[in-house]
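A.B. asks: Have a look at this fold, sequence not included:
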């Protein structure tokens, strides 16, 4: 187990003890260095990067938030910036260029040799969330007509410069993907065997235009550490490695959490996201939800005379709204998880409807029974209490069905089901729930 040592880098820099600082940095992993320098001022970050070897500097730089990267690009000397950018993995370069202004992109591209620049631009031409954007060209490719001896020689020759050598891509002379072969299979095979004899001839792969989420699902399903990416003619253009899968899963989880809170997604960390951007992400939905909630005022005013005659029924409104909202939020979370993990599909809507009708009825009966008894602490009228309990039963059943079916409706209209959870679902249930509550109680007591 690695023990993390707390070192005050700023103190070392201010003392001018660069010898100790360099020794400390050499002993740290790139991820630890990134954590250590995060809170340093930009000019001190530059000092740290001067002392890092270029490969480690590239790894640390690729892990930083986009605003920190832009600040450092402005402060780096030309030669240092060129070294770092050239040492970055191809997929990290793509991610960096996606976040940078056009003038910075142009500057960075000028540092690359023509062939690497062409490969990078080729990847950047694919849609933003496509599998191609995650692809790296840092892999070893073998030809199917190679012998095992020739293949191992190629691995020894190129392996040190590549990101992954444990799973190797096999192509023909037109670069068409023919299979994959594990390094361990090469090592134990007869040196004179052909690669085509020991390779997996039915490899799992994704097309360049496929969504990144599909790539993550395939890697998870088949326990892959590397996934080939091919073009429309199944020619190999790159591979996705496991570390990129982790990033995709984190981004998807972030997106779902924020959509469930009814806000547009933002992928930078909280303190690295400008306040104005958070306001822009949050305010549109808050305005929409405010306007929806304001409908409640019209509904309540339409029952003004009824409320005036039996004022006590107003005391149960928060209970109705809260219980229905909680019920809807619970089931919608289960549905969204089911969709995300492909446990539920659109064709299952009727099974879900029947199942949740039963579950909703049972939950409604339990909560209605509890409320009926609890209501006697507020009202001594059994008829009123029974009417309120019945209204809650209907509301819980309704909220449960709504929470289950709204994600299906979202899928039909190609909207992320996560949008149908949280505040949006609660607001919909609030508005319609108030109508149901007053209608049921009014029917019993009028």
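C.D. replies: Yep, that arrived. This one's a predicted model, so the numbers in the text were calculated from it and none came from an experiment. Numbering: from 1, shown residues only.

A.B. asks: contacts and neighbour counts: CA atoms only from here.
C.D. replies: Will do.

A.B. asks: ok, and what's touching stretch 86-94?
C.D. replies: With Cα atoms under 8 Å, 6 or more residues apart in numbering as the contact definition, stretch 86-94 has outside contacts at 54-55, 58-59, 62, 85, 111-112, 120, 123-124, 133-138.

A.B. asks: Take this one as well and set it beside the first:
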């Protein structure tokens, strides 16, 4: 949202031109309204939010950053009815996500503003472990009984489907609410009105369990290509559903978290423009200090081969190129392994098989890159072509194998494999690259 648009809304608020302001907001997308509110100065943002109609306010609230959501709630605190209406109108899964970020005492106070029905839903959702599927699910779905006729089922859907998260799938439950099947709405619409729901059932469905980790939901959605999945308890009772948009939010959070870890951040940083300077410093300094001390080993390795370097100074020209190639190969390999481990394509038991494959792939990569660097060496230092080419092959192979093995080691130690970050792997590859390079040079020169 540009400064001109923000200034325009600030001017309308300053001039108290409420009719023009309402007119501007009337047909605006909730996402754009949320962007405007986020950019407006304090107090102006609350004024604009107060002017939104009930439905528009509900849709806009879920797109606001958490800090802004808290600010809006605080600003509306004098109007208890408005706060209660907003919280009651929010979808249960969006409301749960908001409550999770608040201090416990504030959450409890806000829960008391909910209607008895919504309060029951909120406390049940908040009772599931953090990062569990139970925290993602919504109880807004449509279920029918197997002895319903198609005509009865359609009447039931029309009556209760308005508030459902999705109507693509209709769930079939018994008298105890145990899930029996799910049926696509298309099949019900096209069926004969006199048919019974049980006639449309195949009793084959895919489900999730409320206490499973959210990553389970990600894998199941990827494998099953569904837009919604039912959530059951340990006895098979239907508790709610999880939709693909909720899972995609989790995927984005997991990807962001892994990205920051892979770059050697201690924790995900929300926004580097808004975060405090000391916070940014605190989250980055530890890994950088660790890597500084690791790079001391590179210096020690160079010092060990000081005689070789003095005898052939031209070898230093190729040093950044060779160890950089090893580090890049290691980072590539680590990225592939971390992603594969995260989405379940590979498991720790596969590491030996993958080691053999990575050995062959890295050898081919090393040979190809050695051919390229040999052309450079033929112009710069033709007498050392063998040293440079052999080092390139071994550096790429060692870097690749280090990059592949390290995430498996972290996984085996019950640590997040994303912590096997690029700078760490690059530093290890650098040290091994220096040792390989000057060891080969020393052997070749007979020193």
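C.D. replies: Yes, it's here. The model shown is predicted, which means the values in this text are computed figures rather than measured ones.

A.B. asks: List buried residues within the contacts of stretch 86-94 of structure 1.
C.D. replies: 54-55, 58-59, 62, 85, 111, 120, 123-124, 133-138 (16 or more other Cα atoms under 10 Å).

A.B. asks: Go through the longest helix along structure 1 and flag the buried ones.
C.D. replies: Ranked by residue count, the top helix of structure 1 under DSSP state H comes out as helix 382-412. For helix 382-412 of structure 1, the buried set under the neighbour-count rule, 16+ other Cα under 10 Å, comprises 384-409.

A.B. asks: Structure 2: which residue goes with residue 56 of structure 1?
C.D. replies: Here residue 56 of structure 1 is matched to residue 56 in structure 2, going by TM-score structural alignment.

A.B. asks: Hmm, residue 32 and that match touching each other?
C.D. replies: No: with contact defined as Cα atoms under 8 Å, residue 56 of structure 2 does not reach residue 32; the gap is 11.6 Å.

A.B. asks: Who has more neighbours out of these two?
C.D. replies: Each of residue 56 of structure 2 and residue 32 has its neighbours counted (other Cα atoms under 10 Å); residue 56 has more, 18 against 14.

A.B. asks: any idea where the helices of the stretch 1-150 of structure 2 begin and end?
C.D. replies: Assigned by DSSP state H, counting those that start in this stretch, the helices in the stretch 1-150 of structure 2 fall at 3-14, 18-25, 30-39, 44-50, 54-61, 66-75, 80-89, 92-100, 104-111, 116-126, 133-136, 150-160.

A.B. asks: Please name whichever of those is nearest to residue 414 of structure 2.
C.D. replies: helix 133-136 (21.2 Å; Cα to Cα).

A.B. asks: Just give me how far stretch 113-130 of structure 1 sits from the chain centre.
C.D. replies: Taking the mean of its C-alpha atoms, stretch 113-130 of structure 1 sits 23 Å from the chain's own mean (Cα atoms, centre = their mean, to the nearest Å).

A.B. asks: which other residues reach that stretch?
C.D. replies: 90, 93-94, 109-110, 132-133, 135, 208-212.

A.B. asks: run the last query once more with 6 Å
C.D. replies: Identification of contacts with stretch 113-130 of structure 1 by Cα atoms under 6 Å, 6 or more residues apart in numbering yields 133, 209, 210, 211, 212.

A.B. asks: Spatially central, which residue of structure 2 would that be?
C.D. replies: What sits nearest the mean C-alpha location of structure 2, by Cα atoms, centre = their mean, is residue 254, with 2.5 Å.

A.B. asks: Remind me which helix or strand the counterpart of it in structure 1 belongs to.
C.D. replies: Here residue 254 of structure 2 is matched to residue 252 in structure 1, going by TM-score structural alignment. Element membership of residue 252 of structure 1, judged by DSSP states H and E, is helix 242-260.

A.B. asks: so how much does that helix differ from structure 2 once superposed?
C.D. replies: Superposed on structure 2, helix 242-260 of structure 1 shows a mean distance to its aligned partners of 1.8 Å (mean Cα distance after the TM-score superposition for structure 1).

A.B. asks: List the buried residues for that helix?
C.D. replies: For helix 242-260 of structure 1, by 16+ other Cα under 10 Å, it's 242, 244-245, 248, 251-252, 254-260.

A.B. asks: show me where the stretch 101-250 of structure 2 has strands.
C.D. replies: Secondary structure of the stretch 101-250 of structure 2, counting by DSSP state E, counting those that start in this stretch: strands at 143-144, 169-173, 179-184, 208-209, 228-232, 238-243.
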